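Asks: attaching a predicted model along with its sequence, questions to come.
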Amino acid sequence: MSILEKILVEKEKEIAQLKTNGIKEFPLIKHNIPSIKQTFPSSVAMNVIAEIKRASPSKGAIDLDVNPAEQAKNYAALGAGAISILTDRTFFKGSMDDLYEVREACNLPLLCKDFFIDPIQIDQAKAAGANIILLIVAAMSEDQLKQMYTYAKGFDLDVLCEVHNESEMESALKLGADIIGINNRNLKTFNVNLSVTETLAPMVKKRDRGSDPLSQLPLLIGESGIKSRVDVERLAKADVSGILVGETLMLSDDLQVTFQHLQVPRMKGSIPNAR
């Protein structure tokens, strides 16, 4: 059984518990937070979705004692365009409380990074303050993906639709996903290869836009394995508008320097502005 399959088995148990006990309620916090679909295309430098990640199945403990609110404030001060919070408890040692603490601490768009397969999880993420949720194409059927995508959009949530190969990219494009994350990590082996983004990104430009050739192309986000300025430059050449970075930031001895390495100039004519 792959790591993804193990995670999904655990998610089914969590969902059953959620449906029995109900979602956790959090005090409402109102912020006027713009969508990354509006903010990312206009930036000159690479947009960074900075992640709060306590642990992972492949690396084990990263920083179990991180203070989510303080980490988020540091990310925001250094120019993060959005913040991702891993909320899976069993495999990543996160929680919805982490998400809510970050919501209290900053006004940036927040991505709830979890393994969503049931609408009740979206209810919980929304209640805890998420602006964006992650939908992994590999984790569900096309019908289920469409149901989850439509449900999230009904809550005015943005959806980062994550793909790992050509078939999944086709599914995301067929869905009409307006934000697509290309994950360089193989979810079966957890090996990482930046060439995944370089291979899949061109598929977006080639997609059939039907009767409206001027329709907006999806926002592209490069994910996983981003450690250096050279890595970011590779992804910039592939026309991504943003990068999602976790371990590199969580393990950084000097966040300011690390952010400077990540915020490289973006390529002219990047995908979201293409016509």
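Replies: Received the coordinates, thanks.

Asks: alpha carbons only for contacts and neighbour counts from here, please
Replies: Noted.

Asks: and the strands in the stretch 151-275 of the chain?
Replies: 158-163, 179-183, 219-223, 242-245 (DSSP state E, counting those that start in this stretch).

Asks: now render these as TSV, adding distance to D123 and mean neighbour count.
Replies: Below are the strands of the stretch 151-275 of the chain laid out as TSV (distance: least, Cα to Cα, whole Å; neighbours: other Cα atoms under 10 Å):
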stretch	distance to D123	mean neighbour count
strand 158-163	14	25
strand 179-183	20	25
strand 219-223	24	27
strand 242-245	24	24
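
Asks: adding distance to S141, write those out as JSON lines.
Replies: Shown next, in JSON lines, are these (distance: least, Cα to Cα, whole Å):
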{"stretch": "strand 158-163", "distance to S141": "13"}
{"stretch": "strand 179-183", "distance to S141": "17"}
{"stretch": "strand 219-223", "distance to S141": "22"}
{"stretch": "strand 242-245", "distance to S141": "25"}
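
Asks: closest one to F190 among those strands?
Replies: strand 179-183 (10.5 Å; Cα to Cα).

Asks: got the angle between the closest one and strand 158-163?
Replies: Using axes from the mean of the first three to the mean of the last three Cα atoms, to 10 degrees, the inter-axis angle of strand 179-183 relative to strand 158-163 is 40 degrees.

Asks: chain center to strand 179-183: distance?
Replies: Distance of strand 179-183 from its chain centroid, counting by Cα atoms, centre = their mean, to the nearest Å, is 7 Å.

Asks: what helices or strands is it leaning on?
Replies: The contact analysis (3 or more Cα pairs under 8 Å, 6 or more residues apart in numbering; DSSP states H and E) places strand 179-183 against strand 158-163, helix 195-200, strand 219-223.

Asks: mind putting these in TSV, distance to I133 included?
Replies: As requested, the helices and strands packed on strand 179-183 are arranged in TSV below (distance: least, Cα to Cα, whole Å):
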stretch	distance to I133
strand 158-163	5
helix 195-200	20
strand 219-223	14
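
Asks: for I85, give me its contacts.
Replies: E51, I52, K53, G94, D98, L99, L110, L111, C112, K113 (Cα atoms under 8 Å, 6 or more residues apart in numbering).

Asks: would you confirm that the last one contacts L134?
Replies: What that stands for is K113. Yes: K113 lies in contact with L134 (Cα atoms under 8 Å); the separation is 5.7 Å.

Asks: tell me which of the two has more neighbours.
Replies: When neighbours are counted by other Cα atoms under 10 Å, K113 and L134 differ, and K113 comes out ahead with 24 against 21.

Asks: all helices of this structure, in order?
Replies: 3-21, 36-39, 68-77, 96-105, 119-127, 142-154, 166-175, 195-200, 202-206, 229-237, 247-250, 255-262 (DSSP state H).

Asks: let me have the ones you listed in JSON lines, extended by distance to S58 and mean neighbour count.
Replies: Compiled in JSON lines, those are given as follows (distance: least, Cα to Cα, whole Å; neighbours: other Cα under 10 Å):
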{"stretch": "helix 3-21", "distance to S58": "9", "mean neighbour count": "14"}
{"stretch": "helix 36-39", "distance to S58": "29", "mean neighbour count": "16"}
{"stretch": "helix 68-77", "distance to S58": "21", "mean neighbour count": "19"}
{"stretch": "helix 96-105", "distance to S58": "21", "mean neighbour count": "21"}
{"stretch": "helix 119-127", "distance to S58": "24", "mean neighbour count": "19"}
{"stretch": "helix 142-154", "distance to S58": "26", "mean neighbour count": "17"}
{"stretch": "helix 166-175", "distance to S58": "23", "mean neighbour count": "18"}
{"stretch": "helix 195-200", "distance to S58": "19", "mean neighbour count": "19"}
{"stretch": "helix 202-206", "distance to S58": "29", "mean neighbour count": "14"}
{"stretch": "helix 229-237", "distance to S58": "20", "mean neighbour count": "18"}
{"stretch": "helix 247-250", "distance to S58": "11", "mean neighbour count": "20"}
{"stretch": "helix 255-262", "distance to S58": "22", "mean neighbour count": "16"}
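
Asks: then this one, side by side with the first:
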Amino acid sequence: MNILDKIVADKLREVSLKKSIFPVEQLENSILFQRNPVSLADKLRNSSSGIIAEHKRRSPSKQVINHDLNVQDVASGYQDAGVCGMSVLTDGKYFGGSLEDLLYARAVVEMPVLRKDFMIDDYQILEAKAFGADVVLLIAAVLPTEELKRLATFARNLGMDVLLEVHDLEELENSIEANVDMIGVNNRNLKTFEVSIQNSKDLSRHIPDEFVKVSESGISDPKVIAELKDYGYQGFLVGENFMRTEDPGKAAKDFINQINRKS
């Protein structure tokens, strides 16, 4: 099994356990479940920077990134920096995140918040909304095509935006008809963890203009943003570049200022 297979196997067990402890009705009756989500896609379309800043403590490829910061401070810093939205890792075993991180972020910011996890079940989408997310991530490498389409429609019916993540042309072509708002190209190969911005460039012409194009992973230089904008990208997911600093909000602000100076 590669790392992705292991993560999905663990996620299946985790979701099954959660369903037995916290029934769907409990999620649907939460206060945050009633709020109207904010569209990340709309924010990206009207932004000069397009930055989606991430909160991530660790990853299977890089191990510990930053365990010293609390999510509220990171979220507030990102909002003050003027990012378009925030991505919150909620996987515990592999990324050190939790649904509580999502909740704490929601408590201190107004901007769109993305639940970033390995989504395999309706239940996780209900969790996302109940804990304050506006957007969910669906990964083409994880889901059969018809299941991906079904989960996307389920999330959209709840008023949430959907970011579809693809890694190659085959995944893109198989999932292009899904009911999503944004298509993200992951520049990191989930099997080898090698990163190349060229992946976003190569796939850009295959993504219809109706979708907001998002480039994910390996973005550490404002010059890359300008390059990718030429390929039609309006969103840029940046995590480790900010989270490896003592003040991710300040790092994000400096990064955005450099983008705006170059534009």
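Replies: Yes, it's here. Keep in mind it's a predicted model, so treat the numbers as computed, not measured.

Asks: which among the contacts of I85 of structure 1 gets closest to V204 of structure 1?
Replies: L111 (22.4 Å).

Asks: contact partners for the alignment partner in structure 2 of that closest one?
Replies: Mapped onto structure 2 by TM-score structural alignment, L111 of structure 1 lines up with L114. Neighbour list for L114 of structure 2: G85, M86, S87, V88, A133, D134, V135, V136, L137 [criterion: Cα under 8 Å, 6+ apart].

Asks: could you redo the last one with a cut-off of 10 Å?
Replies: 40, 52-54, 85-90, 102, 128, 132-137, 160-163 (Cα atoms under 10 Å, 6 or more residues apart in numbering).

Asks: residues touching the aligned partner of Q147 of structure 1 in structure 2, list them.
Replies: Aligning on TM-score structural alignment places Q147 of structure 1 opposite R150 in structure 2. Neighbour list for R150 of structure 2: D121, D122, R156, A178, N179 [criterion: Cα under 10 Å, 6+ apart].

Asks: of these, which is the nearest to L17 of structure 2?
Replies: Using Cα to Cα, the shortest approach to L17 of structure 2 within the contacts of R150 of structure 2 belongs to D121, at 12.7 Å.

Asks: show me the contacts for V166 of structure 2.
Replies: By Cα under 10 Å, 6+ apart, the contact list for V166 of structure 2 reads 138-142, 172-176, 183-187, 200, 203, 216.

Asks: separation between it and A251 of structure 2?
Replies: Here V166 of structure 2 is placed at a distance of 27 Å from A251 of structure 2 (Cα to Cα, to the nearest Å).

Asks: next: D209 of structure 2.
Replies: D209 of structure 2 is 31 Å from A251 of structure 2, where distance means Cα to Cα.

Asks: what's the closest non-adjacent residue to Y104 of structure 2?
Replies: The spatially closest residue to Y104 of structure 2, leaving aside those adjacent along the chain, is Q72, at 5.8 Å (Cα to Cα, 6 or more residues apart in numbering).

Asks: just tell me what the one you found corresponds to in structure 1.
Replies: Aligned partner of Q72 of structure 2 by TM-score structural alignment: A69.

Asks: re the thing from before, mind checking which of the helices and strands packed on strand 179-183 of structure 1 is nearest K59 of structure 1?
Replies: strand 219-223 (16.2 Å).

Asks: which residues in structure 2 does that closest one match up with?
Replies: So in structure 2, the equivalent range for strand 219-223 of structure 1 is 212-216, judged by TM-score structural alignment.

Asks: mean per-residue distance, that stretch versus structure 1.
Replies: Superposed on structure 1, stretch 212-216 of structure 2 shows a mean distance of 0.5 Å to its aligned residues (mean Cα distance after the TM-score superposition for structure 1).

Asks: roughly how far is that stretch from the heart of the chain?
Replies: 10 Å.

Asks: same question, stretch 238-251 of structure 1
Replies: Computed by Cα atoms, centre = their mean, the chain-centroid distance of stretch 238-251 of structure 1 equals 10 Å.

Asks: so that stretch matches what in structure 2?
Replies: Under TM-score structural alignment, the match for stretch 238-251 of structure 1 is residues 231-244.

Asks: now do the end-to-end distance for the matching stretch.
Replies: 28 Å.

Asks: cool, stretch 133-142 of structure 2 as well?
Replies: 21 Å.

Asks: equivalent analysis for stretch 81-100 of structure 1, please.
Replies: The first-to-last residue distance of stretch 81-100 of structure 1 comes to 18 Å (Cα to Cα).

Asks: so it corresponds to what in structure 2?
Replies: So stretch 81-100 of structure 1 sits over residues 84-103 in structure 2, by TM-score structural alignment.

Asks: again, but for stretch 159-173 of structure 1
Replies: So stretch 159-173 of structure 1 sits over residues 162-176 in structure 2, by TM-score structural alignment.

Asks: quick check: end-to-end length of that stretch?
Replies: So stretch 162-176 of structure 2: terminal residues 13 Å apart, Cα to Cα.

Asks: likewise for stretch 191-202 of structure 2?
Replies: End-to-end for stretch 191-202 of structure 2, by Cα to Cα: 19 Å.

Asks: quick one: residues in contact with it.
Replies: For stretch 191-202 of structure 2, contacts defined as Cα under 10 Å, 6+ apart pick out 2-5, 60-62, 166-169, 184-189, 204, 213-219, 224, 227-233.

Asks: identify the residue range in structure 1 corresponding to it.
Replies: Counting by TM-score structural alignment, stretch 191-202 of structure 2 pairs with residues 188-199 of structure 1.

Asks: quick one: that stretch to chain centroid distance?
Replies: 16 Å.

Asks: same question for stretch 13-33 of structure 2.
Replies: Taking mean C-alpha positions (Cα atoms, centre = their mean), stretch 13-33 of structure 2 and its chain are 21 Å apart.

Asks: residues contacting the residue nearest to Y104 of structure 2?
Replies: Y78, D101, L102, L103, Y104, A105, R106, A107, V108, V109.

Asks: widest-spaced pair of those?
Replies: Pairwise distances across the contacts of Q72 of structure 2 (Cα to Cα) peak at 15.7 Å, for the pair Y78 and L103.

Asks: residues contacting V136 of structure 2?
Replies: Taking Cα under 10 Å, 6+ apart, one finds 87, 113-119, 124-125, 128-129, 151-152, 155-156, 160-164 in contact with V136 of structure 2.
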